[in-house]
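*Asks:* here's my sequence, what's the structure:
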Amino acid sequence: MRYRIFVVSEASLEKSAGRVGLRSVAGPNSAVDRVTAEIRRGVLNGTLKAGSSFSIADLSVQLGVSHIPVREALRRLETQGLITLRPGRSAIVNPLDRDELRSIYRLRKLIECDLAARACIGLTPADLDEAERLLKAFTHYELDADESWEIHKQFHLALLRPALTEWDLRLLEQLWHACDRYTRVVYETYQIDREERRRREIAHRLLIDAARTGSPAELKLAVNEHLAEHELACLEWMAALPPTS
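*Replies:* Predicted structure coming up:
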């Protein structure tokens, strides 16, 4: 099974010029949590373009908070590999990099395939029913991008949960955060029509079918192939981008 690749120019990823298009943050969660989520959203959806720089002062004004939660949020995002803090109260969105992508997927394959094999024998009918429910929500319902990706993450966690430790989850979250800005840009360029929904359903149903066999080797292989397909789609998308000056 091959993924369809859409050529997306760098210009099409830039949502605005000058000021970055972030929303004011307000709500019951801590200011740092809200700021982290909003800046991360901007990086993942291309509002904060890869390679672009911005000042902490400008972000503070747009988000409606002081510079303290902004700086702390940027520190968190730096540990996720999304941005780099620079001297002088500024930061840069880390450029997309093929070697980084390959490294992320190399580690994901090592960790997720091992977890899948160990989780397989512990999966219950209830776990598989939950995976089915999440798959239906992910592929059949009209959701915004953030909701869709959250359900997608929960689907994969459902198949790994019997083997997950707190440290496994921490490592997965780190890798998924780093990977998201590649995969989300690629897959959100697809036209989500009936054919595309069906393709996504088949790709993920293969994982459930492998889990239902009760064979650790079968599920491990299915997860490895699933990740390899994603990696290839991202690399082909990056190769199709016009060279940057």
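*Asks:* C-alpha from now on. contacts and neighbour counts both.
*Replies:* Will do.
*Asks:* list the buried ones in the strand or helix carrying R198?
*Replies:* Following DSSP states H and E, one finds R198 within helix 194-212. For helix 194-212, burial by neighbour count (16 or more other C-alpha atoms under 10 Å) applies to R197, R199, R200, E201, A203, H204, L206, L207, I208, A210, A211, R212.
*Asks:* verify the stated contact: A117 with V223.
*Replies:* No - the pair A117 / V223 is not scored as a contact, 9.3 Å apart, by C-alpha atoms under 8 Å.
*Asks:* who's more crowded, the two?
*Replies:* Between A117 and V223, counting by other C-alpha atoms under 10 Å, V223 is the more crowded of the two (25 against 22).
*Asks:* and this one, please, so the two structures can be compared:
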Amino acid sequence: MQNRKGLFITIDGIDGCGKSSQVRKLAADLKEKALKKPDSAEQREIILTKEPGGTKAGKIFRDLLISSEYDLDPITELLLYCADRREHQNKVVIPETERENIVICDRFIMSTYAYQIFGRRLDSGILEYLTARTINRMPDLSIIIDVDIDTAVARARKRLERDFRMHQEGKFEQMPGQFFERVREGFLWYADNHKDTVIIDGNRSFNDVNKDIMRQVDKIL
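*Replies:* From the prediction side, this is the model:
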């Protein structure tokens, strides 16, 4: 870890890509790396967070957004995601990076483009307008884990069968395959059109994906 500064790293991808497990593994790897240098001036706290739901208010937004109980209008969804992101920026991302910590976030703006703009087919101009007014700190590195749709859908639905609560709340996991095709297209589009964003092949083993993530993260440490 050569640069004494805060970092903001995001990991994203379609449901079933394995991103949440990789987020936790990355945090554990960075903590282990720091322990090997106990006297180093480069020590930084690792902050593990997520969108939506990374703040007290965000947990309320998350309950509204992911539950199948609420039949939210797609634009209402978009507004709630942006409200959650604004709170998260002000309460977590900006304060922690200003303290020179490393913030690792499970989902960010890429998901909103993928799910709301491509998946829900909303006008991208709405999100661009809101993003300009809600985000003050963009990631230093955004990682998108890309998997084929059949694999992702199978993983997501297996998770639903395993967890009753997710079966009740897993609104997006229950969408048809065509929806996920559009969502995947949205993630690939985002990577092609935004700097500091890389795509990692998630169809491989967990350890191979983790190694690729660490290689990318090491470049900015």
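*Asks:* any idea what the TM-score is?
*Replies:* Their TM-score after superposition, calculated using TM-score structural alignment, normalised by the length of the second structure, is reported as 0.26; 102 aligned residues with a C-alpha RMSD of 6.2 Å.
*Asks:* chain center to the helix holding R198 of the first structure: distance?
*Replies:* Put simply, helix 194-212 of the first structure sits 19 Å off its chain's centre (C-alpha atoms, centre = their mean, to the nearest Å).
*Asks:* how about I144 of the second structure, what does it touch?
*Replies:* I11, D12, G13, F187, A191, T197, V198, I199, I200 (C-alpha atoms under 8 Å, 6 or more residues apart in numbering).
*Asks:* out of those, which sit inside strands?
*Replies:* I11, D12, T197, V198, I199, I200 (DSSP state E).
*Asks:* residue boundaries of the helices in the first structure?
*Replies:* 10-13, 31-45, 56-63, 67-79, 98-120, 125-140, 145-160, 166-187, 194-212, 216-240 (DSSP state H).
*Asks:* do the same with the second structure
*Replies:* Counting by DSSP H, the helices of the second structure are 19-35, 56-66, 74-88, 94-98, 109-111, 124-134, 149-162, 164-169, 177-193, 206-218.
*Asks:* hey, which of those helices is tucked in deepest?
*Replies:* Greatest average neighbour count among those goes to helix 109-111 (a mean of 23), per mean count of other C-alpha atoms under 10 Å.
*Asks:* elements contacting that helix?
*Replies:* Using 3 or more C-alpha pairs under 8 Å, 6 or more residues apart in numbering; DSSP states H and E, the elements in contact with helix 109-111 of the second structure are helix 177-193.
*Asks:* next, the angle helix 149-162 makes with the helix it packs on.
*Replies:* 120 degrees (axes from the mean of the first three to the mean of the last three C-alpha atoms, to 10 degrees).
*Asks:* helices or strands next to helix 177-193 of the second structure in the packing?
*Replies:* If contacts are counted by 3+ C-alpha pairs under 8 Å, 6+ apart, helix 177-193 of the second structure sits against helix 109-111, strand 141-146, helix 149-162, strand 197-201.
*Asks:* ok, which of those comes nearest S20 of the second structure?
*Replies:* Closest approach to S20 of the second structure among those is made by strand 141-146 (10.5 Å; C-alpha to C-alpha).
*Asks:* can you put the buried residues of helix 194-212 of the first structure in TSV and add distance to A178 of the first structure?
*Replies:* Shown next, in TSV, are these (distance: C-alpha to C-alpha, whole Å):
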residue	distance to A178 of the first structure
R197	25
R199	25
R200	22
E201	24
A203	22
H204	21
L206	25
L207	23
I208	25
A210	27
A211	26
R212	30
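*Asks:* among those residues, which two are most distant?
*Replies:* Across the buried residues of helix 194-212 of the first structure (C-alpha to C-alpha), the longest gap, 22.3 Å, separates R197 and R212.
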